[in-house]
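> Quick one: sequence plus predicted model below, questions after.
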Amino acid sequence: MRSSAVAVNGPHQQAGQDIWAGAAYDGETGSIAAARAFTADFLAGVTGGRAQPIPAVVVADAQLVVSELVTNACKFAPGPCALNLEIQGTDLVITVWDTDSSMPLARAAEPGRIGQHGLEIILAVCEGFDVRREPVGKRIKVRVALGA
């Protein structure tokens, strides 16, 4: 299956501003792996204002969240999706835009259910969760703590 980043920007930082990077994907299945790799590469290149690299567990959590968000975009939204990563203070802000205006809903816990646990995972890992309808589609923004 074909997938490629349509456009990639970053990481960028201007004096006094946060570090950010963004990518747009074609919505094909390969977009998920590309977004995970983009996230790992972004976090490897920044320290979040600290002397130490971002902990591996935080990188893994961020990749998991990105994977869940981009997977949903690829499965349920026709066409492209966009990913923005930004270091804001001690948090990584992950924003995913897709073309589907349907709002995600967390389902009640069902231990026997196979699949559809993505939003539960995101809510467990993230410090904040916000979803907004856009003129086209929706934008989901989450915060992941970078650690001590």
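Nice, I can see it. Here the structure is a predicted model, which means the values were calculated and not measured.
> contacts and neighbour counts: CA atoms only from here.
Noted.
> And the contacts of stretch 127-134?
101, 103, 123, 138-145 (CA atoms under 8 Å, 6 or more residues apart in numbering).
> which of those tops the neighbour count?
Using other CA atoms under 10 Å as the neighbour criterion, R143 leads the contacts of stretch 127-134 with 25 neighbours.
> from memory that residue sits against V96, does it?
No - using CA atoms under 8 Å, R143 is not in contact with V96; the gap is 11.9 Å.
> F76: what's it in contact with?
Counting by CA under 8 Å, 6+ apart, F76 touches D100.
> Ignore what I typed, I meant V96.
Contacts of V96 by CA under 8 Å, 6+ apart are 69-70, 81-84, 139-141.
> now the helices: where do they sit in this protein?
Taking DSSP state H, the helices of the chain run over residues 30-44, 56-76, 118-125.
> The closest residue to A145 other than its chain neighbours - how many residues pack around it?
Spatial nearest neighbour of A145, excluding adjacent residues (CA to CA, 6 or more residues apart in numbering): D91 at 4.5 Å. Applying other CA under 10 Å, we find 17 residues neighbouring D91.
> Take this one as well and set it beside the first:
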Amino acid sequence: MSQSFAARARDDVADLIHRQAPRTSGRVIDDALLVVSELVTNAVRHGGGIAAFAPIIRGNRLVLHVADHSEQQPVSPDRTPEWPAEGGYGWSIVRNLADSVNVSRRPQGGKDICVALSLLGHGGTKAAEMSGL
């Protein structure tokens, strides 16, 4: 289920960017779609499922709202020999590519994650550090 919802979410965000911010670079779009995939997949795997997904463009920023059914805060586990090398990168990827991340509790239960990404590519110091540039 997360695969199909993640694919739909990526398609929706790509369409939104192409319609409302057509001059956005391919690298910025790729980063945005990676963040969408990680947020949606984490909500399904660790958050009890998607409660809401709302992407919007506000000025030169893509704002992603993802709500799930868990009040547990996302974590980026420390890598240790005992910790498996598979998975666990999603939240770190989101935090490193985003210009801002806000996690809040929903009154009806669960949490809302709001992530903003620059469509101009100026948030690139984090992305460049991640890619080793």
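Perfect, thanks for sending it. These numbers come from a predicted model, not from an experiment.
> Which of the helices of structure 1 sits closest to R107 of structure 1?
Nearest to R107 of structure 1 among the helices of structure 1 is helix 118-125; the distance by CA to CA comes to 7.7 Å.
> could you say what helices and strands that closest one packs with?
helix 56-76 (3 or more CA pairs under 8 Å, 6 or more residues apart in numbering; DSSP states H and E).
> Mean per-residue distance, the helix it packs on versus structure 2.
Here the mean offset of helix 56-76 of structure 1 against structure 2 after fitting is 0.8 Å, by mean CA distance after the TM-score superposition for structure 1.
> Direction-wise, compare that helix with helix 118-125 and give the angle.
Relative orientation of helix 56-76 of structure 1 versus helix 118-125 (axes from the mean of the first three to the mean of the last three CA atoms, to 10 degrees): 160 degrees.
> Just the buried positions in helix 56-76 of structure 1, please.
Across helix 56-76 of structure 1, burial judged by 16 or more other CA atoms under 10 Å covers 58-59, 61-74.
> Closest to D41 of structure 1 out of the residues you listed?
V59 (9.6 Å).
> which ones are touching the closest one?
Applying CA under 8 Å, 6+ apart, the residues near V59 of structure 1 are 39-40, 43.
> do you know how far it is from S31 of structure 1?
Distance check for V59 of structure 1 against S31 of structure 1: by CA to CA, to the nearest Å, it reads 18 Å.
> what do you get for L123 of structure 1?
Distance from L123 of structure 1 to S31 of structure 1, by CA to CA: 22 Å.
> what do we get in structure 2 for R139 of structure 1?
With TM-score structural alignment as the criterion, the equivalent of R139 of structure 1 in structure 2 is D112.
> Identify the residues contacting the residue nearest to that match when sequence neighbours are not counted.
Closest residue in space to D112 of structure 2, ignoring its immediate chain neighbours: A67 at 4.2 Å, by CA to CA, 6+ apart. Shown in contact with A67 of structure 2 (CA under 8 Å, 6+ apart): 43, 50-53, 110-113.
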